[in-house]
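Participant: Quick one: sequence and predicted model below, then my questions.
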Amino acid sequence: LIVFFLLSRTTKRHCTLYDGQSCSLSGVCHIPMSEPFCTKTREVLIEIAKKLGLQCHSKGTVITIEGPRFSSRAESLMFRSWGADVINMTTVPEVILAKEAGMSYASIAMATDYDCWKEHEEAVSVDKVLKTLKENANKATSILLTAIPQIGSMEWADTLHTLKVSTLRSVSTGDN
């Protein structure tokens, strides 16, 4: 899945570059997250996955949970009712920080299990996740090794300018 939307159920993570600390950027950033992932980068990843003959869903919603525990069945069913296609512990805060930094960012989600919402499947376990993760690593590596040169050869000035302007317009310093 090349992630399109995101939901966050995290509360304990550092999710901004503008947190008032001495080493942080000044102001408050109200970054728009209607499209959290870079469309141009997503399109490259989708194209490459298809060229490589990999099963790839081009749109889907990820929900990031705090972890490290797995979801309860009730939580998983609730997340599905909210429209989440994937449950993970790793997309937030990365996508938010990248957006605030004006970076082009996309996320590849490779399923390792059905979580516990699917009643007739084996319950999720660390062993099962690690086994499937190893199998998916080759697919992810193939996508990235093919996509990176293509991304590197593309013109990014307009995209990066748009991202930078979006961030600049989102920061309130008290002076504006």
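Facilitator: Yep, that arrived.
Participant: hey, let's count contacts and neighbours off CA atoms from now on
Facilitator: OK.
Participant: hmm, who's touching stretch 102-120?
Facilitator: Defining contact as C-alpha atoms under 8 Å, 6 or more residues apart in numbering, one finds that stretch 102-120 is touched by 1-3, 37-39, 41-42, 70-74, 76-77, 86-87, 91, 95, 98-99, 121-124, 128-130, 132-133, 136, 140, 159-160, 163-164, 166-167.
Participant: Equivalent analysis for stretch 136-147, please.
Facilitator: Stretch 136-147 is touched from outside by Val44, Leu45, Ile48, Ala49, Leu52, Leu54, Ile108, Met110, with contacts defined as C-alpha under 8 Å, 6+ apart.
Participant: which residues does Phe37 contact?
Facilitator: Val3, Phe4, Phe5, Val95, Ser104, Tyr105, Ala106, Ser107.
Participant: Number of residues surrounding the first one?
Facilitator: When neighbours are defined as other C-alpha atoms under 10 Å, Val3 has 21 of them.
Participant: Comparison target, given below:
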Amino acid sequence: MAQRMIGVIGGSGLYEVEGIEDARWRHVETPWGDPSDAILTGRLGGVDIAFLPRHGRGHPLDPGSVPYRANIAALKTLGVTDVFSVSAVGSFREAMAPGDFVIVDQFIDRTRARASSFFGPGCVAHVSLAHPTCPRLSDAAEAGAAAAGARVHRGGTYLAMEGPQFSTLAESRMYREHWGADVIGMTNMPEARLAREAELCYASVAMVTDYDSWHPDHGEVEVTQILATAAANADKARRMIAALPELLGPERTTCPHGCDRALEHAILTVPSARDPQMVARLQTIAGRVL
């Protein structure tokens, strides 16, 4: 059995995690540039952990500026095996109220200006994304969030928009009434795609801060409202993270859902036709199969 290392990507309002032993901020270089910030590593509950603030400490990066490939590659480089993505979202469902947590299991990707793959000309790969999150990690996230005192909804479709502006009323109604989305955010894509290409188990914990702009009784989204709710959500998220080591344990077995073998039959380019420079870059995330 391999040693487990939990990776946490913190979204709006979650810029640090307390209680990490032997904590130090580490700068990690990747072939795709620098990640959003240094990565806080150490041990939590006897399990190795790495924490990365997605927007950087102090929130200098907007959703379109986040270096998603570098973030995932940096976590992979450090030895992370399981990634928990924590992010603020708007809700399209009355029952998914501000302050609630949604354990996402599906995505609709409306981003359009972000690099969405490690692969490309010189080494082509197609991974399966039918089920983009890991049920095993989602189980742990659900249990941890409930233990932290959050009201938790298991399952939901996350619509990833480009941003940085919020939705128009027409868009909000379309996503809710015709597309079947449950929550909306700006950061889980291409993050989830890249985690699958890097053969990392990935769970998405969406923390509801508002009702987007569709709700007739709540008006349009305001940043001050989001920040206030995000701060309260972040406290629950920290307690959820603290529960993960006990829920998962220090040792990791083969993922029963195949997340850690996503590249097994995904690379189409035959070895003789692969670009050596591309292959060298890909060693970080795909060295197991290359």
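Facilitator: Nice, thanks for sending it over. All of these numbers come straight from a predicted model, not from anything done at the bench.
Participant: Could I get the TM-score for this pair?
Facilitator: Overlay of the two chains. TM-score (TM-score structural alignment, normalised by the length of structure 1): 0.89; 170 aligned residues with a C-alpha RMSD of 1.9 Å.
Participant: among the contacts of stretch 102-120 of structure 1, which are in strands?
Facilitator: Of those, the ones assigned to strands by DSSP state E are Val86, Ile87.
Participant: Show me which of the contacts of stretch 102-120 of structure 1 are buried.
Facilitator: Neighbour counting by 16 or more other C-alpha atoms under 10 Å classes 1-3, 37-38, 41-42, 70-71, 76-77, 86-87, 91, 95, 98-99, 124, 129, 133, 140, 159, 163-164, 166-167 among those as buried.
Participant: just the helices in the stretch 101-250 of structure 2 please.
Facilitator: 135-147, 169-177, 188-197, 223-248 (DSSP state H, counting those that start in this stretch).
Participant: returning to what we had before: so which two of the contacts of Phe37 of structure 1 are the farthest from each other?
Facilitator: Using C-alpha to C-alpha, the two most remote members of the contacts of Phe37 of structure 1 are Phe5 and Ser104, lying 15.1 Å apart.
Participant: before we move on, the earlier item: any chance of the contacts of stretch 136-147 of structure 1 in CSV, with neighbour count and distance to Thr16 of structure 1 too?
Facilitator: Shown next, in CSV, are the contacts of stretch 136-147 of structure 1 (neighbours: other C-alpha atoms under 10 Å; distance: C-alpha to C-alpha, whole Å):
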residue, neighbour count, distance to Thr16 of structure 1
Val44, 17, 27
Leu45, 26, 26
Ile48, 20, 31
Ala49, 24, 31
Leu52, 13, 36
Leu54, 14, 34
Ile108, 19, 22
Met110, 17, 26
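Participant: Pick out whichever of these sits closest to Pro32 of structure 1.
Facilitator: Checking the contacts of stretch 136-147 of structure 1 one by one against Pro32 of structure 1 (C-alpha to C-alpha), the nearest turns out to be Ile108, at 21.1 Å.
Participant: Give me the aligned partner of the closest one over in structure 2.
Facilitator: Under the alignment (TM-score structural alignment), Ile108 of structure 1 pairs with Val205 of structure 2.
Participant: what do you get for Lys51 of structure 1?
Facilitator: By TM-score structural alignment, Lys51 of structure 1 lines up with Ala147.
Participant: Count the neighbours of the spatially closest residue to that match that is not a sequence neighbour for me.
Facilitator: Spatial nearest neighbour of Ala147 of structure 2, excluding adjacent residues (C-alpha to C-alpha, 6 or more residues apart in numbering): Met240 at 7.0 Å. Neighbour count of Met240 of structure 2, defined by other C-alpha under 10 Å: 22.
Participant: Structure 1: which residue goes with Met240 of structure 2?
Facilitator: In structure 1, Met240 of structure 2 lands on Ile143 (TM-score structural alignment).
Participant: What's the match for Pro32 of structure 1 in structure 2?
Facilitator: Pro32 of structure 1 maps onto Ser128 in structure 2 when the alignment is built from TM-score structural alignment.
Participant: From Ala192 of structure 2, how far out is its match?
Facilitator: Distance from Ser128 of structure 2 to Ala192 of structure 2, counting by C-alpha to C-alpha, to the nearest Å: 12 Å.
Participant: what do you get for Phe118 of structure 2?
Facilitator: 12 Å.
Participant: who's in contact with whatever residue of structure 2 lines up with Ile65 of structure 1?
Facilitator: Aligned by TM-score structural alignment, Ile65 of structure 1 pairs with Met161 of structure 2. Applying C-alpha under 8 Å, 6+ apart to Met161 of structure 2 gives the contacts Asp109, Arg110, Thr111, Ile184, Gly185, Met186, Thr187.
Participant: Could you identify the most distant pair in those?
Facilitator: Largest separation among these by C-alpha to C-alpha: Thr111 and Ile184, giving 11.8 Å.
Participant: All set now, cheers.
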